[in-house]
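Student: please find the sequence and the predicted model below.
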Amino acid sequence: MTSRGEGLGAAIRAWRERLPPAAAGFSAGYRRRAVGLRREELADLAGVSVEYLVRLEQGRSTAPSPQVAAALARALQLTTAERDHLYRLANLLPPPTDVISDQIPPGLRRVVSRLADAAVAVFAADWQMVWWNRQWAGAIGDPASLPPESRNFARNTFPVGPPAGSGPGSATPTSHQQPADPPARSGPRTTTPTSHQQPADPPARSGPRTTTPTSHQRPTDPPAGSEPRTTTSASHRWDAPAMSSWPVVYDNVDITAASIVSDLRRATGRFPREERLTTLISDLIEGNEQFAALWAAGAVGAHRSDGKVIHHPELGPIAVDCDVLTDGETELKVVILTAAPGSEDESKLRLATMLPDAEPASRADAALR
């Protein structure tokens, strides 16, 4: 049972007394003694009777209709979080949010910009990358060299036909194609484009990438070591997706893939009318058999964590833990890569920041400064 001061009536009264009359279009007047809005004023704004509003505030009525709850939220000028709280206090389901946000709230922005010891990226509710730091660019490769449409982790995990920017005849590995070891690098390493470099054309994907073309380089023939991938075990996969400039081995790729799908299904409950999300899911169902099978299973959940090994071309293998934190209001996902404290992997992760791939900071990182 809700205690006095915590229920629906107490919340409505607190919000009413908080709202300045001028903000609602009323004159304060010289003889006004009420703090905030009068009950008569709120009732007029919300289109309900004063008597009903009194019953709500006194707790004698606790089940307003969704229409009344919406009218009160508008009249009281509540934030999205406050509106949802009002609905829950009234035992109603909060109305769904229509649009996925790519904007990072100021508080979250301050937090991620201070995680200097970790490789961090922020993704929207549909796994569209919206921000990354220098450490991420150094450890994984700078996503600034990719067009925005290629920075979606779900599309990257479940490729549909040739990936964005691929040339004729280039192969896209599926989640069932796994080699025992990452392929040997062939030839000297080239420089990853920085935030001020734009590649003339996206590189052709023919098997695993061993080099990343700069803005002045055009791939000609597939590099040596780009043979078709072969299956080894269900729990390990060498994966060199468009969002990574070099191979990444997941501890359990099947669990990661299933987590991404269940997280997208959860997002459809929060954003049921978001065209960008529905288009993404439709494309993946029609174009990727693994995604379609996982989607048909109907699981709902969130991607929380996994482990992986980054096969960095300069530093060698780096074992990292990948943890995913979700902002409750925007559904933004903060993906954090860290290594065991005091380990060689931690030293490598720090060194990655000082390599050319992390210099200068990506456009997304610089935007926070």
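Tutor: Arrived safely, thanks for sending.

Student: contacts, neighbours, all on C-alpha from now
Tutor: Noted.

Student: L280: what's it in contact with?
Tutor: Residues in contact with L280, defined by CA atoms under 8 Å, 6 or more residues apart in numbering, are R155.

Student: please apply the same query to the one 4 residues further on.
Tutor: The neighbourhood of L284, defined by CA under 8 Å, 6+ apart, consists of R155, F158, P159, V160, F291, A292.

Student: tell me which of these fall in helices.
Tutor: R155, F291, A292 (DSSP state H).

Student: and those residues as TSV, adding distance to T268?
Tutor: Putting the ones in helices among the contacts of L284 into TSV (distance: CA to CA, whole Å) gives the following:
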residue	distance to T268
R155	16
F291	15
A292	15
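
Student: adding distance to A302 and neighbour count, write the residues you listed out as TSV.
Tutor: Formatted as TSV, these follow (distance: CA to CA, whole Å; neighbours: other CA atoms under 10 Å):
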residue	distance to A302	neighbour count
R155	17	24
F291	16	25
A292	18	18
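
Student: which of those lies closest to V248?
Tutor: Proximity of those to V248 was ranked by CA to CA; the top entry is R155 with 16.4 Å.

Student: comparison target, given below:
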Amino acid sequence: MEREELARCLRGWRDRLTPASVGLPAGARRRAPGLRRAEVALLAGLSVDYLARLEQGRAGNPSPSVVESLARALRLSDDENAYLFRLAGHADPRAGGISRHIPPGVRRMLDRMTDTPVLVLDAAWQVVAANPLLIALLGELSAGPARDQNLLWRHFTGVPSRVVATAGQDAAFESAATADLRAAAGRHPDDPLLRGLIADLRRASPRFESLWQERAVSRHASSRKTILHPQVGPLTLDCDVLTVEGSDLRAVLYTAVPGSSDDDALALLRTIGTQFSGSAS
């Protein structure tokens, strides 16, 4: 019964979305309402075959990370998210944990800020959303395994990045980010995804483990980053962090000094669009 209900919900939630509502082009004429299965699979970082089996009631219970990816891709409300987790046989991590739900106002901001790269992160540095210009700037960050959608996991395990930094800048970022993650752990000690991330980072990265043992606690502030883009070259941008009232979501806006060469490069990136987005490497 739960598997059949899960399948019906996934199909129904997919059918109510439009390509425009999730930042995708409409493409060719559609024979049915809503998103195509391949589009949801792309947004959730899943294979089309696995999503098909879920929608047909032929797959076993999906993992919490898969459920979270589906909830994000399908733009579920908090109540729908809780229902989806229950159908999949898991406790809802939003109950007493980090809320990864994007309020409608933040979603509208992402949709309308077409001239500024915007990245939305949760308290665990997990990518929750990114607008097309951010993807063009940094590459696709919200596809693939859930761990690869986490900025701290990517950094501490050496996943290729377009961000370039000196050793000193890297060290400063690592210290600040680790202290920020400890602050998040203090606010959400029972969040399973956060606890799993910290445990995995401590095992995978001696540098993170060393910083974690320092027990520094603070919130990460705004910064400047240099991005080496394969088509427009290097850009040094201000990264201003805006917090979303009533949640742990953070919107990071990447802007350049008006009239600078970085501003010209960002304008060129707006012109060429996402055709060169590719991976983050």
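Tutor: Now that the structure is in, tell me what you want to look at. All of these numbers come straight from a predicted model, not from anything done at the bench.

Student: if I look at I12 of the first structure, how far off is I285 of the first structure?
Tutor: From I12 of the first structure across to I285 of the first structure, the span is 45 Å (CA to CA, to the nearest Å).

Student: related to what we said a few turns ago, what's the closest of the contacts of L284 of the first structure to A124 of the first structure?
Tutor: R155 (13.3 Å).

Student: in the second structure, what residue corresponds to the closest one?
Tutor: By TM-score structural alignment, R155 of the first structure lines up with W153 in the second structure.

Student: so who does that match touch?
Tutor: R147, L197, L201.

Student: the first one: what's it in contact with?
Tutor: Which is R147 of the second structure. By CA under 8 Å, 6+ apart, the neighbours of R147 of the second structure are W153, R154.

Student: and it, how far from T157 of the second structure?
Tutor: Distance of R147 of the second structure to T157 of the second structure, given as CA to CA: 10 Å.

Student: looking at this, I310 of the first structure is in a strand?
Tutor: Yes - assessed with DSSP: H, G, I helix; E, B strand; the rest coil, I310 of the first structure lies in a strand.

Student: what comes up buried for stretch 166-179 of the second structure?
Tutor: Neighbour counts over stretch 166-179 of the second structure (16 or more other CA atoms under 10 Å) mark F173, E174, S175, A176, A177, T178, A179 as buried.

Student: counterpart of the last one over in the first structure?
Tutor: It refers to A179 of the second structure. Matched to the first structure by TM-score structural alignment, A179 of the second structure sits across from S262.

Student: which non-adjacent residue is nearest its match?
Tutor: Here the nearest residue to S262 of the first structure in space, its sequence neighbours aside, is V300; by CA to CA, 6 or more residues apart in numbering that works out to 4.4 Å.

Student: then V120 of the first structure?
Tutor: Using CA to CA, 6+ apart and skipping residues adjacent in sequence, the residue nearest V120 of the first structure is I336, 4.7 Å away.

Student: is that neighbour in a helix, a strand, or coil?
Tutor: I336 of the first structure ends up strand, using three-state DSSP.

Student: how far away is it from R270 of the first structure?
Tutor: 24 Å.

Student: P66 of the first structure corresponds to which position in the second structure?
Tutor: Aligned partner of P66 of the first structure by TM-score structural alignment: none.

Student: just give me the neighbour total for P66 of the first structure.
Tutor: 16 (other CA atoms under 10 Å).

Student: now swap in E344 of the first structure and tell me
Tutor: 12.

Student: any idea what it aligns with in the second structure?
Tutor: Under the alignment by TM-score structural alignment, E344 of the first structure pairs with S261 in the second structure.

Student: need the contact list for R219 of the second structure.
Tutor: If you count contacts by CA under 8 Å, 6+ apart, then R219 of the second structure has A176, A179, D180, A183 around it.

Student: picking up where we left off before, and the match of R155 of the first structure, how far from G259 of the second structure?
Tutor: Using CA to CA, W153 of the second structure is found at 35 Å from G259 of the second structure.

Student: the counterpart of N288 of the first structure in the second structure: what's it in contact with?
Tutor: Counting by TM-score structural alignment, N288 of the first structure corresponds to S205 in the second structure. The contact partners of S205 of the second structure, taken as CA under 8 Å, 6+ apart, are F156, T157.

Student: give the contact list for D117 of the first structure.
Tutor: By CA under 8 Å, 6+ apart, the residues touching D117 of the first structure are Q135, T338, R350.

Student: any chance of these in TSV, plus distance to K308 of the first structure?
Tutor: Formatted as TSV, those follow (distance: CA to CA, whole Å):
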residue	distance to K308 of the first structure
Q135	16
T338	10
R350	17
